[in-house]
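Participant: I would like to see how this sequence folds:
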Amino acid sequence: MKNLWKMTMTNNLKADFKLISPEAEILNKPLPLFEDKMLPEGFTRTKVAEDLFVAMKQFGGIGLSANQVGLPYRVFIMGGHKDMAEGKAWACWNPEILETSDEDIELMEGCLTYPLLFLKIKRPRGCKVKYEDNEGIEHVEEFDHMPSRVFQHEFDHMNGTDFTKLVSKLKLDMAKKKVQKIYKQEKLKAPKTVQLAKKIKRDIEEKKTGLIKPNTDIIT
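Facilitator: Now for the predicted structure:
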């Protein structure tokens, strides 16, 4: 796994993460339970989580699963954004969803693995979860609204699936056609990050309506 980190001039390992293709095998099969012995020599949970947070910020998301950048570890990070839980951040190792609320909410979601693709996804509003932190300490926590949704979205990645599997083929095909239309209109081959994709989407919305909608898109 060290090939995903590169040596700096000070001989420290710096993350060199890139988002991998949604067709990659690691994104399409459940990840095994994480054990510390899986990490390369000299690496810690904290090191991996910190580098994932840096990558998440660079990509413009509010959540990132390790397998989205090719790491075979059952862990994701989320938060660190002013619009979510006052900027609180989580590193969730071996996450589990214990319970979900009866109330479902439909919101627009995006995914770092699919630039410019936005889908209306219905999920339980709240969930009770269990995860281990960077020290291996187990936590049980209840999430509501955005933290709940992001946790559920990232948890899907842990199990080898994603939000494209939660809509009908018709809705997915229509959304993909919109993406291709935007590529053509904006003369893009493919945006390198969802941050750019989101800006383009909002710019187009502003051109159409004269208004920018409140930031309700969840990019993970």
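
Participant: all contacts plus neighbour counts: C-alpha atoms, from now on.
Facilitator: Will do.

Participant: show me where this structure has strands.
Facilitator: 5-7, 13-15, 63-65, 75-79, 89-100, 104-111, 114-124, 126-132, 138-144, 218-219 (DSSP state E).

Participant: before we go on, could you also do this sequence so I can check it against the first one:
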Amino acid sequence: MSAEIAIEKKKLTNPPLELHYLGDRVLRQTAKRIARVDENIRQIVRQMLQTMYSKDGVGLAAPQVGINKQLIVIDCEPDNSTNPPLVLINPVIKQVSKELTSAQEGCLSIPGVYMSVTRPEEVEIAYKDENGCPKTSKARDLLGRCIQHEMDHLNGIVFVDRINNFLSLTQELSEHGFSIQAVKHIP
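Facilitator: Predicted coordinates for the structure are as follows:
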């Protein structure tokens, strides 16, 4: 990661960006591609990272903070200052494994709700980094799951859309003040 993006991994009392929550229509929009990676985009990346660390997240997509751009920040080791965060600009899934795995997921846009989601075990993506350089990468485990979860946000999908157990989902959402009406089930 370049020094121009490096920020301290700490919680801020007033993070620079405001999170949007399940039910807010900005979470349902399809994000627009970024035409040029410049200092403005890098500033958004810094603000997204500061907001993500402040809210104890490991991933954040631009639509979650009301920015309609194909931009994701991920840090699966927020307590490790030597591990740089991953910046994905205009990410595209090139390939997914046939093997599926289920694991608990949560989301900064649906605080307190954690449910098991089935996703491909491994994913291969193409993207641009914070300097606009094209990259490809394969990921599995937490990073692979996080990439898929955040890429869903770029397509107007939230993880609860992937839950098939409506009874559990309705109960979990209502316990945390969210409505099942905000869910758009993906078969």
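
Participant: can you say which of the strands of the first structure is nearest to residue 206 of the first structure?
Facilitator: Each of the strands of the first structure was scored for nearness to residue 206 of the first structure using CA to CA, and the closest is strand 114-124 (15.9 Å).

Participant: what residues in the second structure pair up with the closest one?
Facilitator: Taken onto the second structure by TM-score structural alignment, strand 114-124 of the first structure occupies residues 110-120 there.

Participant: which of the strands of the first structure sits closest to residue 164 of the first structure?
Facilitator: Here strand 114-124 is closest among the strands of the first structure (CA to CA), at 7.8 Å.

Participant: which helices and strands sit right next to that closest one?
Facilitator: strand 104-111, helix 169-185, helix 194-209 (3 or more CA pairs under 8 Å, 6 or more residues apart in numbering; DSSP states H and E).

Participant: list the contacts of residue 87 of the first structure.
Facilitator: Going by CA atoms under 8 Å, 6 or more residues apart in numbering, residue 87 of the first structure touches 79, 80, 81.

Participant: now do residue 106 of the first structure
Facilitator: By CA under 8 Å, 6+ apart, the neighbours of residue 106 of the first structure are 120, 121, 122, 123.

Participant: you'd agree the second one is up against residue 108?
Facilitator: Yes - under the criterion of CA atoms under 8 Å, residue 121 of the first structure makes contact with residue 108 at 6.1 Å.

Participant: which of those two has more neighbours?
Facilitator: Shown here are residue 121 of the first structure and residue 108; by other CA atoms under 10 Å, residue 121 has more neighbours (18 against 13).

Participant: off-centre distance for stretch 168-175 of the second structure?
Facilitator: Chain-centre distance of stretch 168-175 of the second structure: 22 Å, with CA atoms, centre = their mean, to the nearest Å.

Participant: try stretch 31-46 of the second structure
Facilitator: 16 Å.

Participant: same check on stretch 61-70 of the second structure?
Facilitator: 9 Å.
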